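Chemist: next one to model:
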Amino acid sequence: MHPVHAPFPATRLRRTRVSPAMRALVRENALEVGDLIWPIFVRAGEGIVEPVPSMPGVMRRSVDKVLEAAAEADALGVGAICVFPYTGLEDRTEDCAGAWDPQNPANRAIAAIKQAYPHIAVMSDVALDTYNINGHDGFVEDGIIVNDRTVEALVKMALSQAEAGADIIGPSDMMDGRIGAIREALEGAGHSSVAILSYAAKYASAFYGPFRDAVGASGALTGDKKTYQMDPANSDEALRLVARDLAEGADMVMVKPGQPYLDICRRVKDQFGAPTFAYQVSGEYSMIKAAAQNGWIDEERVMLESLMAFKRAGCDGILTYFAPAAARILNGG
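Modeler: You can find the predicted model right below:
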């Protein structure tokens, strides 16, 4: 007689994993080229493409060369670019007046991209750190980063970017009340169709180091940013910040950094259902690149897995330096 075995449970979850076709049928999330925003760095000068040493494969470009990057994005179907300026210490001031100069490299790059590729959505960065001799996102008075005076400057900066043609204003400064002030100013100046993607939950993170090299802020920063960026230990506070920014007129919200804060992405999406983005920041990017260059990981697979993690956590889109590389793969190239 054959031994009697208890019947195996009716549910065998491996049935839907047996082939690529079956896995595709039950896949819960999809990563698409339209999910990607490509951050690029612009600097003064002409004919310049210079590498950022701590971010392999990432370049600082003069405005004319930014148009070459825009052409690449357009060819790949990457429909959104975020412009960040590089500013040397010699061009930084305490009054940060360069931040709202219509002819600063960022505003010139925004205008150039929109003229050459009007269908590409261009996002700006609103914070004083790349123009401030102190390297902070706001004005420094007696060692304190002041809020309300900074907000007045941020409004001028945002208006200059809207005048240059920015489609999306990206306040990354974390000052209180800046979303409402910027929204009111945009409406008053006739820029009612310009969207705000608020860095609503931006943490005081150690993952930003390579970015500060890219924008020239590493040598300028005095102290830290813990009095205005979020404590990495907090999550409920992120929901309060998102609620406030949405109430003040933000159209979309951001969690930054990205992968170490996927729990925040999920909480924000579940709580508000608003368009939710994450920034796969410089430290995340550089760690993947460094490990891959050492042969410790498969760069392509880890890149795509990391980007899919954002979609699984509820993100509608991702700012990532991997945008062109990911787009080539997603396009079948």
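Chemist: CA atoms for contacts and neighbours, from now on please.
Modeler: Will do.
Chemist: where along the stretch 1-150 of the chain do the helices fall?
Modeler: 20-26, 63-76, 105-116, 148-164 (DSSP state H, counting those that start in this stretch).
Chemist: show the contacting residues for the closest residue to Gly135 other than its chain neighbours.
Modeler: Nearest residue to Gly135, sequence neighbours excluded (C-alpha to C-alpha, 6 or more residues apart in numbering): Leu221, at 4.0 Å. Counting by C-alpha atoms under 8 Å, 6 or more residues apart in numbering, Leu221 touches 133-136.
Chemist: with Ala291 instead?
Modeler: Counted by C-alpha under 8 Å, 6+ apart, Ala291 has contacts 297, 299.
Chemist: work out for me the element it sits within.
Modeler: helix 282-293 (DSSP states H and E).
Chemist: after that helix, which helix or strand is next?
Modeler: Next along the chain from helix 282-293, counting by DSSP H and E, comes helix 299-312.
Chemist: which residues sit against that following helix?
Modeler: 29-31, 258-259, 262, 265, 278, 288-289, 291-292, 317-318, 322, 326.
Chemist: just want the angle from it to helix 282-293.
Modeler: Here helix 299-312 points in a direction 150 degrees away from that of helix 282-293 (axes from the mean of the first three to the mean of the last three C-alpha atoms, to 10 degrees).
Chemist: and the helices in the stretch 201-333 of the chain?
Modeler: 209-215, 236-247, 262-272, 282-293, 299-312, 323-330.
Chemist: Arg15: which of those is closest?
Modeler: helix 299-312 (21.9 Å; C-alpha to C-alpha).
Chemist: tell me, how many residues neighbour the residue nearest to Thr93 when sequence neighbours are not counted?
Modeler: Spatially, and ignoring its direct neighbours in sequence, Thr93 is nearest to Ile133 (4.9 Å; C-alpha to C-alpha, 6+ apart). Residues near Ile133, counting by other C-alpha atoms under 10 Å, number 25.
Chemist: ok, back up a step: export the helices of the stretch 201-333 of the chain to TSV and append columns for distance to Ala116.
Modeler: Formatted as TSV, the helices of the stretch 201-333 of the chain follow (distance: least, C-alpha to C-alpha, whole Å):
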stretch	distance to Ala116
helix 209-215	25
helix 236-247	32
helix 262-272	34
helix 282-293	28
helix 299-312	29
helix 323-330	19
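Chemist: top of the contacts of Leu221 by neighbour count?
Modeler: Among those, Gly135 has the most neighbours (other C-alpha under 10 Å), with 27 neighbours.
Chemist: surely that one touches Lys225?
Modeler: No: Gly135 is beyond contact range of Lys225, at 9.7 Å (criterion: C-alpha atoms under 8 Å).
Chemist: what residues of the helix holding Ala291 count as buried?
Modeler: Neighbour counts over helix 282-293 (16 or more other C-alpha atoms under 10 Å) mark 282-286, 288-290 as buried.
Chemist: cool, stretch 236-253 as well?
Modeler: So stretch 236-253, judged by 16+ other C-alpha under 10 Å, has buried residues 238-239, 241-246, 248-253.
Chemist: one more sequence to fold, the one below, so I can look at both together:
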Amino acid sequence: MFKRLRRVRLNSIVRNLVEENNVRTQDLIYPLFIVHGKNIKNSIASMPDVYQLSIDNALKECAELELLGINAVMLFGIPSLKDSVGSEALSEQGIIAQALRAIKAQFPNLLLCVDLCFCEYTDHGHCGILNPKLQSVDNDLTLEILNKQALILAKAGADLIAPSGMLDGMILSLRQALDNAGFSHIPLMSYSTKFASGYYGPFRDVAQSTPSFGDRKSYQQNPANRREAILESLEDEAQGADILMVKPALAYLDIVRDIREKSLLPLAVYNVSGEYAMLKLAQKAGLIDYERVLMETILSFKRAGADIIITYHAKEIAKLLKV
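Modeler: Predicted coordinates:
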């Protein structure tokens, strides 16, 4: 006797009843790239339908997101001035601090997540203060300014802080700094397993954060290492992270599943720029049923164990879910 597994597939209502995973609009976080100025909406050749926005246009974008039912954004800043220590990120008049205040005033129910890093703000494009002997980021000196950046953004209205530099001890350091300053209620969503990946190329176009020398392999995770990838996330959990993250998503679904099986914390994935651009180019070339492949891809993140999906496709997904 064999099992007739097709019995629960023949009827669409039964199929829906036994469906194990689904994508919801409330699972999505939409990235926004904010620049100084007014009435700015700069298109990015490598990322169709993604823009650098001045704050006034970012507010228009937030209004559209609310109508679509998207409740969370991730803010990335593009400064007017870059220097060796990312000074604009340490100013209460920095671009993201300004954006937080403006968005919070008009959209108090929108969850404002902030990417916490220095790569967009430094003239060398690395994620903190450089140690000239190592020709890499000085871990402990960078923790000090990372704390300062976090406190500025918390005071400006950030609802969730997402440190992305893959620095040792960053979660413990940030948690202590936030708690001591009266921000114990703000959760940390750590880029806990962030790979030194080739999938980030288009992001560096929009965020203007390409390193001026070398690469980030001395602090981001080696794509070849599975056990180390799990350890990175478990260490951040032990330090007090509230949400873990794997970045990129599509090529690392095995790691997403590994971490899901080791941790009970909420788990996010970042559907990164290279993944986005590939689907967009395949759509433009007429190679795929774009909407079907998009939803299949996003569903794969949920099936692997992700609770939260940060994606440039968020608006498209929200519209498809309303159909």
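Chemist: re the thing from before, okay if I get the buried residues of stretch 236-253 of structure 1 as TSV plus distance to Ile179 of structure 1?
Modeler: Below are the buried residues of stretch 236-253 of structure 1 laid out as TSV (distance: C-alpha to C-alpha, whole Å):
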residue	distance to Ile179 of structure 1
Ala238	15
Leu239	16
Leu241	11
Val242	11
Ala243	12
Arg244	9
Asp245	6
Leu246	9
Glu248	6
Gly249	7
Ala250	7
Asp251	10
Met252	11
Val253	11
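Chemist: closest one of those residues to Leu67 of structure 1?
Modeler: Using C-alpha to C-alpha, the buried residues of stretch 236-253 of structure 1 come closest to Leu67 of structure 1 at Met252, 26.4 Å.
Chemist: tell me who's in contact with that closest one.
Modeler: Met252 of structure 1 neighbours (C-alpha under 8 Å, 6+ apart): 195-198, 246, 274-277.
Chemist: adding distance to Ser124 of structure 1, write those out as JSON lines.
Modeler: Below are those laid out as JSON lines (distance: C-alpha to C-alpha, whole Å):
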{"residue": "Ala195", "distance to Ser124 of structure 1": "11"}
{"residue": "Ile196", "distance to Ser124 of structure 1": "10"}
{"residue": "Leu197", "distance to Ser124 of structure 1": "9"}
{"residue": "Ser198", "distance to Ser124 of structure 1": "11"}
{"residue": "Leu246", "distance to Ser124 of structure 1": "19"}
{"residue": "Ala274", "distance to Ser124 of structure 1": "20"}
{"residue": "Pro275", "distance to Ser124 of structure 1": "18"}
{"residue": "Thr276", "distance to Ser124 of structure 1": "17"}
{"residue": "Phe277", "distance to Ser124 of structure 1": "15"}
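Chemist: take those residues and keep only those in strands.
Modeler: Judged by DSSP state E, the contacts of Met252 of structure 1 include 195-198, 276-277 as members of strands.
Chemist: any idea how far His185 of structure 2 is from Ala105 of structure 2?
Modeler: For Ala105 of structure 2, the distance to His185 of structure 2 (C-alpha to C-alpha, to the nearest Å) stands at 20 Å.
Chemist: go on, Thr122 of structure 2?
Modeler: Counting by C-alpha to C-alpha - Thr122 of structure 2 and His185 of structure 2 are separated by 29 Å.
Chemist: cool, Ser12 of structure 2 as well?
Modeler: Taking C-alpha to C-alpha, one finds Ser12 of structure 2 at 43 Å from His185 of structure 2.
Chemist: do Gln52 of structure 2 as well
Modeler: Relative to His185 of structure 2, and taking C-alpha to C-alpha, Gln52 of structure 2 is found at 30 Å.
Chemist: higher neighbour count, these two?
Modeler: Counted by other C-alpha under 10 Å, Gln52 of structure 2 and His185 do not tie: Gln52 has more neighbours, with 22 against 10.
Chemist: in contact with the counterpart of the more buried one in structure 1, which residues?
Modeler: Taking TM-score structural alignment, Gln52 of structure 2 has Arg60 as its aligned residue in structure 1. Going by C-alpha under 8 Å, 6+ apart, Arg60 of structure 1 touches 40-43, 48-52, 86, 214.
Chemist: of those residues, which belong to strands?
Modeler: Using DSSP E, these in strands are 40-43, 49-51.
Chemist: so which of the residues you listed is the most crowded?
Modeler: Val42 (29 neighbours).
Chemist: mind telling me what that one corresponds to in structure 2?
Modeler: Checking TM-score structural alignment: Val42 of structure 1 goes with Ile34.
Chemist: residues in contact with its match?
Modeler: Contacts of Ile34 of structure 2 were listed using C-alpha under 8 Å, 6+ apart, and they are 52-55, 58, 75-78, 95-96, 99.
Chemist: how does it look with 7 Å?
Modeler: 52-55, 76-78 (C-alpha atoms under 7 Å, 6 or more residues apart in numbering).
Chemist: just name the closest of those residues to Cys62 of structure 2, please.
Modeler: Ile55 (10.3 Å).
Chemist: what about the closest one, neighbour count?
Modeler: Using other C-alpha under 10 Å, Ile55 of structure 2 is surrounded by 25 other residues.
Chemist: excluding residues flanking it in the chain, which one is nearest it?
Modeler: Closest to Ile55 of structure 2 by C-alpha to C-alpha, 6+ apart is Ala99, at 5.9 Å.
Chemist: separation between the one you found and Gly128 of structure 2?
Modeler: 22 Å.
Chemist: now Ala241 of structure 2
Modeler: 20 Å.
Chemist: map the residue nearest to Thr93 of structure 1 across to structure 2 for me.
Modeler: Using TM-score structural alignment, Ile133 of structure 1 pairs with Asp123 in structure 2.
Chemist: in structure 1, what residues pair with stretch 272-292 of structure 2?
Modeler: The aligned range for stretch 272-292 of structure 2 is 281-301, by TM-score structural alignment.
Chemist: now do Val194 of structure 1 against Thr130 of structure 1, distance only.
Modeler: 23 Å.
Chemist: higher neighbour count, these two?
Modeler: Remark: of Val194 of structure 1 and Thr130, Thr130 carries more neighbours, 30 against 18, as counted by other C-alpha under 10 Å.
Chemist: tell me the contacts of that one?
Modeler: 85-87, 215, 217.
Chemist: equivalent range in structure 1 for stretch 83-101 of structure 2?
Modeler: Counting by TM-score structural alignment, stretch 83-101 of structure 2 corresponds to 93-111 in structure 1.
Chemist: tally of neighbours for Lys262 of structure 2?
Modeler: Lys262 of structure 2 has 12 nearby residues by other C-alpha under 10 Å.
Chemist: how near is whatever residue of structure 2 lines up with Met254 of structure 1 to Val114 of structure 2?
Modeler: Matched across to structure 2, Met254 of structure 1 falls on Met245, judged by TM-score structural alignment. According to C-alpha to C-alpha, Met245 of structure 2 stands 14 Å off from Val114 of structure 2.
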